[in-house]
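S.K.: predicted structure and sequence below. I'll ask about it afterward.
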Amino acid sequence: MYSLEDIRKEFPILGKEVHGKPLIYLDNAATTQKPLCVVEAINQAYYSANANVHRGVHYLSQLATEHHEEARRRVARFIGAPSPEGLIFTRGTTEAINLVAYSAGEAFFLSEGDEILISTMEHHSNIVPWQLLAARRGAKLKVIPLTPDGQLDMSAYRSLLSPRTRLVSVAHVSNVLGTVNPVEEVTHLAHEVGALVLIDGAQAVAHTRVNVEEIGADFYAFSAHKIYGPVGIGALWGRPEVLKQMPPYMGGGEMIEKVSFEKTTYNVLPFKFEAGTPDYVGSTAFSAALDFVERLGIEAIAHHEEELLAYATERLLSEFPESYILGTAPHKGGILSFGIGKIHPFDLGTLLDHMGVAIRTGHHCAEPLLHSYGYEAVARASFGLYNTREEVDYFFEALHRVVPMLL
């Protein structure tokens, strides 16, 4: 196990006070804090290699290009991709899913009535793009139900698959339930009927080892800011043989081979899907974040977060009998979505904030999921590699102070 004391020194913001109280940051599922090495990578990119990539013959441009493409190789290696050819930089998971919904929709949705499968637990960014595609192409959106403990109902999933199924898109890890889905099995079953598969990995990459070759999916999407990297950049990995069949998502510079007023031909992968000036500073910092995580070890991080989750779950149920938890699957990420009696989550989160504790409240961009449980909003505490058992203790001390005020 890594040294928490040493690791926390890499995150200056964790020493901040909020309303005169030490910050206890438990909103890691929304975004993670950034270590010094990531911020320094941003500084160095601007101070020593700031130039447009791919398009200049001068030294700075060549250096920026080298850093950007090394970052692409680094991200590809992190998720077990066989080569960087299918690794497309995007603004994040949301843009990556929209890219597939548009471009794969144009290429592979051939007739009215083609079907898209998603699950009840999906984030809005893995619902709305498919609704737009369905409206545009006359497709049908079907929803995989959940078991009572918040797992995919695999029996129902099998019954929903058919020769009309063109694409299946599910989360690797739910941002509300914490459920870790059997993505290899999901992919295998979809491929049996000839469907493509996209996995939303936004909540998975910081907490579990990801290998896209082993998963077997056609697309895997994730964001840097969920794994201690900068905001505004993410990645879509796609099987090159599939990406080559898809039209560009956006037009502009870099994604072209040759332009005339009569006809434009497109660049090779992955550049065909990267119109405009890429975020070469963000990609460098993204790479630094992955280096940081790998130095600690993803397995060690996962073990630490699982221990915190188990400890917090046990305390919540034993100390607040009126509490409830959304998502009780046996295999979960470090996410605890909960409520206490009839207390409104917004009120709970507001009072906890005044004690320095940052949690998330609301529908967590998963309104259909919450409605399926009969709720409009819940509170969520989510753990990261720098959180401590003492912070969990303080969180419960704060709960014991504010809950009686709200009941």
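M.R.: Cool, the structure landed.
S.K.: switch to C-alpha atoms for all contacts and neighbour counts from now on
M.R.: Will do.
S.K.: which SS state does residue 288 fall under?
M.R.: With DSSP: H, G, I helix; E, B strand; the rest coil as the basis, residue 288 sits in helix.
S.K.: residues near it, how many?
M.R.: Using other Cα atoms under 10 Å, residue 288 has 26 neighbouring residues.
S.K.: surely it meets residue 41?
M.R.: Yes - between residue 288 and residue 41 there is a contact at 6.8 Å, judged by Cα atoms under 8 Å.
S.K.: list the residues that contact both of those two?
M.R.: Between them, residue 288 and residue 41 have no joint contacts when contacts are counted by Cα atoms under 8 Å, 6 or more residues apart in numbering.
S.K.: measure residue 154 to residue 187 for me?
M.R.: When Cα to Cα, to the nearest Å is applied, the distance between residue 154 and residue 187 equals 12 Å.
S.K.: swap in residue 196?
M.R.: Residue 196 sits at a distance of 8 Å from residue 187 (criterion: Cα to Cα).
S.K.: run through the strands of the stretch 251-400 of the chain in chain order.
M.R.: For the stretch 251-400 of the chain, the strands identified by DSSP state E, counting those that start in this stretch occupy 256-259, 264-266, 323-326, 335-340, 357-358, 360-362, 378-382, in order along the chain.
S.K.: with distance to residue 183 and mean neighbour count added, can I get these in CSV?
M.R.: Output for those, formatted as CSV (distance: least, Cα to Cα, whole Å; neighbours: other Cα atoms under 10 Å):
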stretch, distance to residue 183, mean neighbour count
strand 256-259, 34, 14
strand 264-266, 33, 14
strand 323-326, 21, 18
strand 335-340, 19, 25
strand 357-358, 31, 24
strand 360-362, 27, 21
strand 378-382, 22, 26
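S.K.: nearest to residue 143, of these?
M.R.: Of all the strands of the stretch 251-400 of the chain, the one in closest proximity to residue 143, counting by Cα to Cα, is strand 323-326 (19.1 Å).
S.K.: so which elements touch that closest one?
M.R.: Packing partners of strand 323-326 (3 or more Cα pairs under 8 Å, 6 or more residues apart in numbering; DSSP states H and E): helix 298-319, strand 335-340.
S.K.: okay, one more to line up with it:
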Amino acid sequence: MDLLKFITAGSVDDGKSTLIGRLLYDTDSILDDQLEAIQRANRKNNDGTIDLAILTDGLKAEREQGITIDVAYKYFQTDKRKFIIADTPGHIQYTRNMVTGASNADLAIILIDARKGVIEQTRRHSFIVSLLAIPNVLVCVNKMDMVDYDEAVFAKIKSDYEQLTENLRINQVDFIPVSALKGDNIAGPSANMPWYEGTYLLNFLETVDTHQPNVEQQARFPVQWVIRPQTAALPDYRGYAGRVVGGSFNVGDQVAVLPSGFNSRITQIELAGESLSTAEDGSSVVIHLADDLDISRGDMLVKQDEQPAVSQEFEADICWMDTKPLDISQVYLIQHHGKTTRIKLQDILYKVDVNTLEKTTDGQFGLNDIGKIQFKSADPLAFDEYARNKSNGGAILIDSRNNLTVAALMIAKATA
């Protein structure tokens, strides 16, 4: 069954958790013991109904504060699709949490309070969605019940948001007026908004096409493990295990090994001991080559006519995730697939004010800051631009002193 991974984002009290709770409730995805736990928590809305937002509270501390402070993952399915939801916090100080939750999303749902319209948090969340190259955005104008389901309010917010995204890298934007609290346009069409002729939220989630027709991904196979049992039964077995992260590979394909540049041909593709003719994007397989080459974990197989950039110098968008500020004099580690190597930050090109979207070079680069940095790695990396292949354009930065992940990287381009 098809899987859709989506993220919800919005400012505090826009109703993200209530929206997710409503989806789970209306699709019968809540277990009896969960309902009992909600009733025992004794959280009610003003009209006396159950507070569905509690379904996404992952920690007791979150419930006590009345806000969501981490990324809460929830799972449900219908007859048409399976879903993974990431509910991310709205506060600016939790920008890193949103980046984490959104990194693998196919769709972003951005909630806008109908009473407030497009605000700074809306611009910030939209910028992050654009930065992470999420292919689809759905704007849910929530709390329509609080503005008497006024069509003019919805139209104004839609117009304002379309202006906001003119300078952002967002492929597709859709709009739905909803009331998460009342259930309007969530699991079925709303009788309170006869002027709205579009679909409701659940139907949109079941049918949205997340394929990016304008981005043709090329075949990439990062080697995770070299399999050489060297047993009496398998004295000459040599296979390369990993997961295809773009395009597809076929038996007989001429391939190059990067970064060495050696060439060979695929003789066999295995999955759980069975031979395949093709390995598609997302498949975890073992590939065999015609030649015995020096290939290690962290190397990459690509088709000879579909070469990525191979460079030690590149620019990358970065979200800083550590409480310690970035130290440009420090040597860090970069992990790109299975390859880990030392890396030096050569220059901070700019930092982005995620509320105003203005660029600046002033001040320290600290927790939750986003910007663009020039890097130089000790060993060459084989990568694509993040906008073309998220899996092969993403990486993490590690502090070698404590092995903590300090930043997420979205590679923009090679510079040498």
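M.R.: Looks like it came in fine. This structure is a prediction, so every number in the text was calculated from the model and none was measured.
S.K.: can you give me the TM-score here?
M.R.: These two chains, once laid on top of each other, score a TM-score of 0.25 by TM-score structural alignment, normalised by the length of structure 1; 163 aligned residues with a Cα RMSD of 6.8 Å.
S.K.: quick check on residue 154 and residue 187 of structure 1: which one has the bigger neighbour count.
M.R.: Comparing residue 154 of structure 1 with residue 187 by neighbour count (other Cα under 10 Å), the higher total belongs to residue 187, at 22 against 17.
S.K.: which secondary structure element is home to the more buried one?
M.R.: Residue 187 of structure 1 is part of helix 183-192 when elements are defined by DSSP states H and E.
S.K.: which secondary structure elements does the helix or strand that that helix is followed by sit against?
M.R.: Along the chain past helix 183-192 of structure 1, the next helix or strand (assigned with DSSP H and E) turns out to be strand 196-200. Applying 3+ Cα pairs under 8 Å, 6+ apart, we find strand 196-200 of structure 1 packed against strand 165-171, helix 183-192, strand 219-223.
S.K.: tell me what angle strand 196-200 of structure 1 forms with helix 183-192.
M.R.: With axes from the mean of the first three to the mean of the last three Cα atoms, to 10 degrees as the criterion, the two stretches strand 196-200 of structure 1 and helix 183-192 enclose an angle of 160 degrees.
S.K.: what residues of the next helix or strand after strand 196-200 of structure 1 count as buried?
M.R.: Per DSSP H and E, strand 196-200 of structure 1 leads on to helix 212-215 as the next helix or strand towards the C-terminus. Across helix 212-215 of structure 1, burial judged by 16 or more other Cα atoms under 10 Å covers 212, 215.
S.K.: and for stretch 287-306 of structure 1?
M.R.: Neighbour-count burial for stretch 287-306 of structure 1 [16+ other Cα under 10 Å]: 287-293, 297-298, 300-306.
S.K.: you'd agree residue 317 of structure 2 is up against residue 374?
M.R.: No - the pair residue 317 of structure 2 and residue 374 does not pass the contact test of Cα under 8 Å, sitting 9.1 Å apart.
S.K.: okay, and residue 130 of structure 2 sits in which element?
M.R.: Using DSSP H and E, residue 130 of structure 2 falls within helix 120-131.
S.K.: from the contact counts, what lies against that helix?
M.R.: For helix 120-131 of structure 2, the contact count by 3+ Cα pairs under 8 Å, 6+ apart identifies strand 107-113 as packing neighbours.
S.K.: now for the strand it packs on, which elements pack on it?
M.R.: Secondary elements touching strand 107-113 of structure 2 (3+ Cα pairs under 8 Å, 6+ apart): strand 3-9, helix 120-131, strand 136-142.
S.K.: angle of that strand against helix 120-131?
M.R.: Relative orientation of strand 107-113 of structure 2 versus helix 120-131 (the same axes, to 10 degrees): 170 degrees.
S.K.: any buried residues in strand 107-113 of structure 2, and which?
M.R.: With burial defined by 16+ other Cα under 10 Å, the residues of strand 107-113 of structure 2 counted as buried are 107-113.
S.K.: taking strand 3-9 as reference, get the angle to that strand.
M.R.: Taking the same axes, to 10 degrees, strand 107-113 of structure 2 and strand 3-9 form an angle of 30 degrees between their directions.
S.K.: and the angle for strand 107-113 of structure 2 with strand 136-142?
M.R.: Using the same axes, to 10 degrees: strand 107-113 of structure 2 against strand 136-142 is 20 degrees.
S.K.: quick one: the helices in structure 2, in order.
M.R.: With DSSP state H as the criterion, structure 2 has helices at 16-26, 32-41, 60-65, 95-102, 120-131, 151-164, 201-207, 390-393.
S.K.: same question for structure 1.
M.R.: Remark: helices of structure 1, listed N- to C-terminal, are 4-8, 36-48, 59-78, 93-108, 128-137, 154-160, 183-192, 212-215, 240-243, 280-296, 298-319, 345-353, 367-373, 389-406; assignment by DSSP H.
S.K.: buried residues, the last one. List them.
M.R.: For helix 389-406 of structure 1, the buried set under the neighbour-count rule, 16+ other Cα under 10 Å, comprises 391-392, 394-396, 398-399, 402-403.
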